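> Pasting the sequence and the predicted coordinates here, then a few questions.
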Amino acid sequence: MGRNTRKRRTPPAVKAIAVSAALALGGGGLLWANFHASAHESEHRTWGGSRTKAATAQVVTVSCPDVGQKLTNVPNAARQGVATELAALDRQITEAYARLASTRDAQAKDPGFVRNAIVGPLGEKRAATIDRIRIGIQRAGGSFDDALRQLASCTARSADQTTAGGAQQNGGGQQNGGQQGGGIGGQAGNGPVAADFVDITKVAPNVQGRPRRTGNASTGTFTTRCGVNANKNHNTDNVIVAPGVTNGAHHLHDYVGNQKVNAFSSNQTFLQGGTSCRNRDDLSSYYWPVVRVQDGTRDFDQNADGGGKEGNAGRILTPVQADITYVGSPAAKVVAMPRFLRIITGDAKTTTNGLANANAHWSCTGFENKVQLTEQYPICPQGSKVVRSFAFQSCWDGQNTDSANHRAHVAFADPASGVCPNGFKAIPQLTMRLVYAVTPPVIRNGQVRNAYAVDGFPEQLHKPATDHDDFISVTRNGLAGKIADCLNRGQNCA
């Protein structure tokens, strides 16, 4: 990763979140937070293949190094081409995972099948794509680190290498959102599994207090009300990481704020996009992967790319509440966000990348100030709702609105002091709180029924830690400055 962006690893009980004890905003949300992590046709046929002998096949997914996260210096002239090739790498993994999921019989009969027919050819395709990335960078006058060639090779991973808590799970033929066949459960055969869930009432408190404020703290808040995507503005693109590539995300996003965001949008498009926000000067785009409930039902995209065809199955849940609030720094005054600043928080590929950039936080209403989870989904008690929370990077390098890996231009403040890294300036910290009415999943005999899960890349197995959030700052008529002034004056604005 780029400098000052990697979050420090902390003990598991604390890693999930460091968050203020209890500053409430409407609906009982968190006003200040420093979420600092060490950062259909039948799915049986499409994704499960023949599962007659799946119980003996331990390989459940493919794991490939994330080339994009290692690219920290790409000339502007090469960025579009590089983004297109990075999207090709994602597509290749998706195709390899589909082949993995549809060849269970062959895998059971031939121990070398996965290596020879799936992982080996995938590595060859990736090597050629990485070489095209090299050529594009060098033609634009940039330098290419030859060590990136070593990222072509992929591996096959077994259930016990991917399941939360390290417990191996094999499906047992349950229907209606339970685990079907061998595989690793889920309505589409790619998760989640029972070990991905925990009764939140049985989790020890793990929320840490916020840093002590200094005399120069910016203590205000600014709330923008942009709705819950009730108008169902969805697509499977990601204009930040895969501009110009249809289905670049391979999963479905909810969009609030700017209403004209897709793979082909530009800064000029954003200014003309209209907004779902009450403040008409807030044209920012706030988007996140949808949550689906796997109760046997399907949604409009059951046969579509990014939906059921790529393992994102089940009924899409619209949040019952979406709180978007900018908060200040406990250690400094903030500067206004630059127009068109792009920030991605969390990592959609933690199943293969590890947790270094994880920033997922799951909880339940009534528990948010006590328990926040990164690697498991909560099972909430009766009357409590599921909550996803995000707090974005709050430090900016003062120059760039984006970077080659979409991380190096922003950073997290120190979790203990709230101070930004050297060379970075404090900006308003975007915090988001999404609330869902979810019927609690039920776990019996090591299997989960009526699971819910966040959309993701198919090979990531719907792990809770893969949750992430995206933001493009687009304001007009001085709104960015007004937000900063509100925070610096210690006021609560909307």
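That came through fine.
> can we go C-alpha only for contacts and neighbour counts from here?
Will do.
> chain center to stretch 229-248, what's the gap?
How far stretch 229-248 lies from its chain's middle: 14 Å, per C-alpha atoms, centre = their mean, to the nearest Å.
> tell me how far the ends of that stretch are from each other?
Start-to-end span of stretch 229-248 (C-alpha to C-alpha, to the nearest Å) is 21 Å.
> can you check stretch 372-381 too?
15 Å.
> Identify all contacting residues around it.
16-17, 164, 195-201, 206-207, 358-364, 386, 440-441, 453, 463-465 (C-alpha atoms under 8 Å, 6 or more residues apart in numbering).
> to the chain's geometric centre, what's the distance from that stretch?
On C-alpha atoms, centre = their mean, the centre of stretch 372-381 falls 16 Å from the chain's centre.
> for stretch 313-331, same thing?
Mean-position distance between stretch 313-331 and its chain equals 13 Å (C-alpha atoms, centre = their mean).
> got it, and stretch 52-71?
That offset, for stretch 52-71, works out to 18 Å (C-alpha atoms, centre = their mean).
> From start to finish, how long is it in a straight line?
Termini of stretch 52-71 sit 42 Å apart (C-alpha to C-alpha).
> try this one next to it:
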Amino acid sequence: MGRTSRKRRSSLATRMTIASAALLLGGGGLVAVNVYASAHEDSADGQDAGSGTQQTQQTQQVATIDCPDVGAQLSDVPDGARDEVDGELATLDTQVTEAYKRLASTRDAAARDPRFVRNSIMDPLKKNRGTILERIRLEMERRGGQAPDGMNDMAECTAQPKEGEQQPPDGQDGGSDQGGGGDQAGGDQQQGNGGQAGNGPVAADFADITKVQPNVQKPQNGDNASTGTFTTRCGVNDNKKFNTDNLIVAPGVTNGAHHLHDYVGNQDNDAFSSNDDLANADTSCQNQGDKSTYYWPVLRVQDGSEEFDADKDGGGKEGNVGKVLQAQKASIKFAGSPQGEVVPMPKFLRIITGDAKAFTNGTANANAHWSCTGFEDRQLTDKYPLCPDGSKVVRSFAFQSCWDGQNIDSANHRTHVAFADQAGNCPQNFKAIPQLKMRLVYDVQTPTIENGQVKNPFAVDGFPEQLHKPITDHDDFINVFDDQTMQKVVDCINKGDRCD
């Protein structure tokens, strides 16, 4: 899946504008929107003032809002500016979330006024994002840094059409579906954006695992491979530790994740936890030398039930609905390198694997793996698995296993670590570290799909505009092993032993 952003295209007389859209959060799904091609899109009479050409109208469906991921572009932020910049980036996320919620709750207004969405949602969003981007630029420059070229262009977002639909070329009639939608829109609502909250998942997000061909390949071990493993047992969140914060990406920001996380390991992990707080906290891990925090978005079954967060930010207010599922198993293991020995991870090293915004960002940082017990040689990235009777849903994560040797974090929370290549080699100047591998197993009834509709689907929590796509699955880790235990991990792996 390539990047799904669509830039506006210009011709001599026309340019496309998504002029109205609506999603009914909590009730339906997609509704029809009007798309106009016009050189003067504010013209009240529908005429091109220069040529007298009648505007072309097409009924189109809009799924979501797609905004450039500013944080992913900030690879070099001065240390003194990082907290401030992270806070501003969290504000950008909140702006998108609020714009999507407004998009999802303005069906009637959009139907009455084809320019409502552009005027009331997209243009204000662009203006608000521009203000935050300017703050980020000023803060970076004040601390001796420089914002990336073209950052101001990241203010503009696009209304993304329903999957499978394309924007027509400028000034062309995109098809025979004319007018305001009416029965057509209503007839497509349940199939549209799907899900209990109207923002996914849909039938196309699921695949029968028995029809997937084996696709797992592993690099061959070299002569100097480190073949041991270290297993840490931290439970399945029996303590019911949940929050919608993200200490790595949005420190100091309540609800910085906009979705609910499961936590195992460290028991003092919220947006305001310092490294000292983490080091002094209790842990759910059996090995008390491991106070690391392991957290991931919860999995829910959208069976119509209301959870404890049904009326809260990050939960029902943002389209994350249904029964929270507890993993039956949460296996946490550290493995070696196919090409050589590993070195200790630095304390408080932060690693994010996968991308919570992969539906709109594209697959560059996506790292989702979905499967079923008994079929784990077959992995899905952009589909949820439909498992046969007796088989259970599996989410698995293989974290980045190469470290730059210097930093415990980076401005975009990615460039200080890297994946090894297909042969298991780290990039130049990077060092192999113990690779964290996680496996979560869920006992969930397989959804049924009839006439294109999904009954009781399960889905991973996410930002509301990501439509609960499986490719947005991700996992987070902060290393809080004490030095002695981390050295034990490394020695075990390098000697080829199996330890816990």
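Looks like it arrived, so ask away. Everything numeric here is computed off the predicted structure, so don't read it as measured data.
> still on that earlier bit, from the contacts of stretch 372-381 of structure 1, which would you call buried?
16-17, 164, 195-200, 206-207, 358-364, 386, 440-441, 453, 463-465 (16 or more other C-alpha atoms under 10 Å).
> Which ones among the contacts of stretch 372-381 of structure 1 lie within strands?
Residues of the contacts of stretch 372-381 of structure 1 located in strands (DSSP state E): Phe197, Val198, Asp199, His361, Trp362, Ser363, Cys364, Val386, Ala453.
> Check for me that Asp254 of structure 1 belongs to a strand.
Yes. According to DSSP: H, G, I helix; E, B strand; the rest coil, Asp254 of structure 1 belongs to a strand.
> What's it aligned with over in structure 2?
Aligned counterpart of Asp254 of structure 1 in structure 2: Asp262 (TM-score structural alignment).
> can you check Arg444 of structure 1 too?
Checking TM-score structural alignment: Arg444 of structure 1 goes with Glu450.
> count of residues packed around that match?
Glu450 of structure 2 has 9 neighbours, counted by other C-alpha atoms under 10 Å.
> Distance check, it against Asn412 of structure 2.
For Glu450 of structure 2 relative to Asn412 of structure 2 (C-alpha to C-alpha), the value is 42 Å.
> Same question for Ala37 of structure 2.
For Ala37 of structure 2, the distance to Asn412 of structure 2 - C-alpha to C-alpha - is 38 Å.
> Those two: who's more crowded?
Ala37 (26 against 18).
> out of everything not next to it in sequence, what's closest to Gln184 of structure 2?
Leaving aside its sequence neighbours, Gln184 of structure 2 sits nearest to Ala32 (C-alpha to C-alpha, 6 or more residues apart in numbering; 7.8 Å).
> Tell me how many other residues crowd that neighbour.
That count, for Ala32 of structure 2 with other C-alpha under 10 Å as the rule, works out to 27.
> So it sits against Ala185, correct?
Yes. Counting by C-alpha atoms under 8 Å, Ala185 is a contact partner of Ala32 of structure 2 at 5.1 Å.
> my read is Pro378 of structure 1 is in a strand, agree?
Yes. Looking at Pro378 of structure 1 with three-state DSSP, it is inside a strand.
> okay, now it: neighbour count?
Counted with other C-alpha under 10 Å, Pro378 of structure 1 comes out at 27.
> likewise Met345 of structure 2?
Neighbours around Met345 of structure 2, by other C-alpha under 10 Å: 26.
> How much space separates Arg439 of structure 2 from Arg414 of structure 2?
Distance from Arg439 of structure 2 to Arg414 of structure 2, counting by C-alpha to C-alpha: 22 Å.
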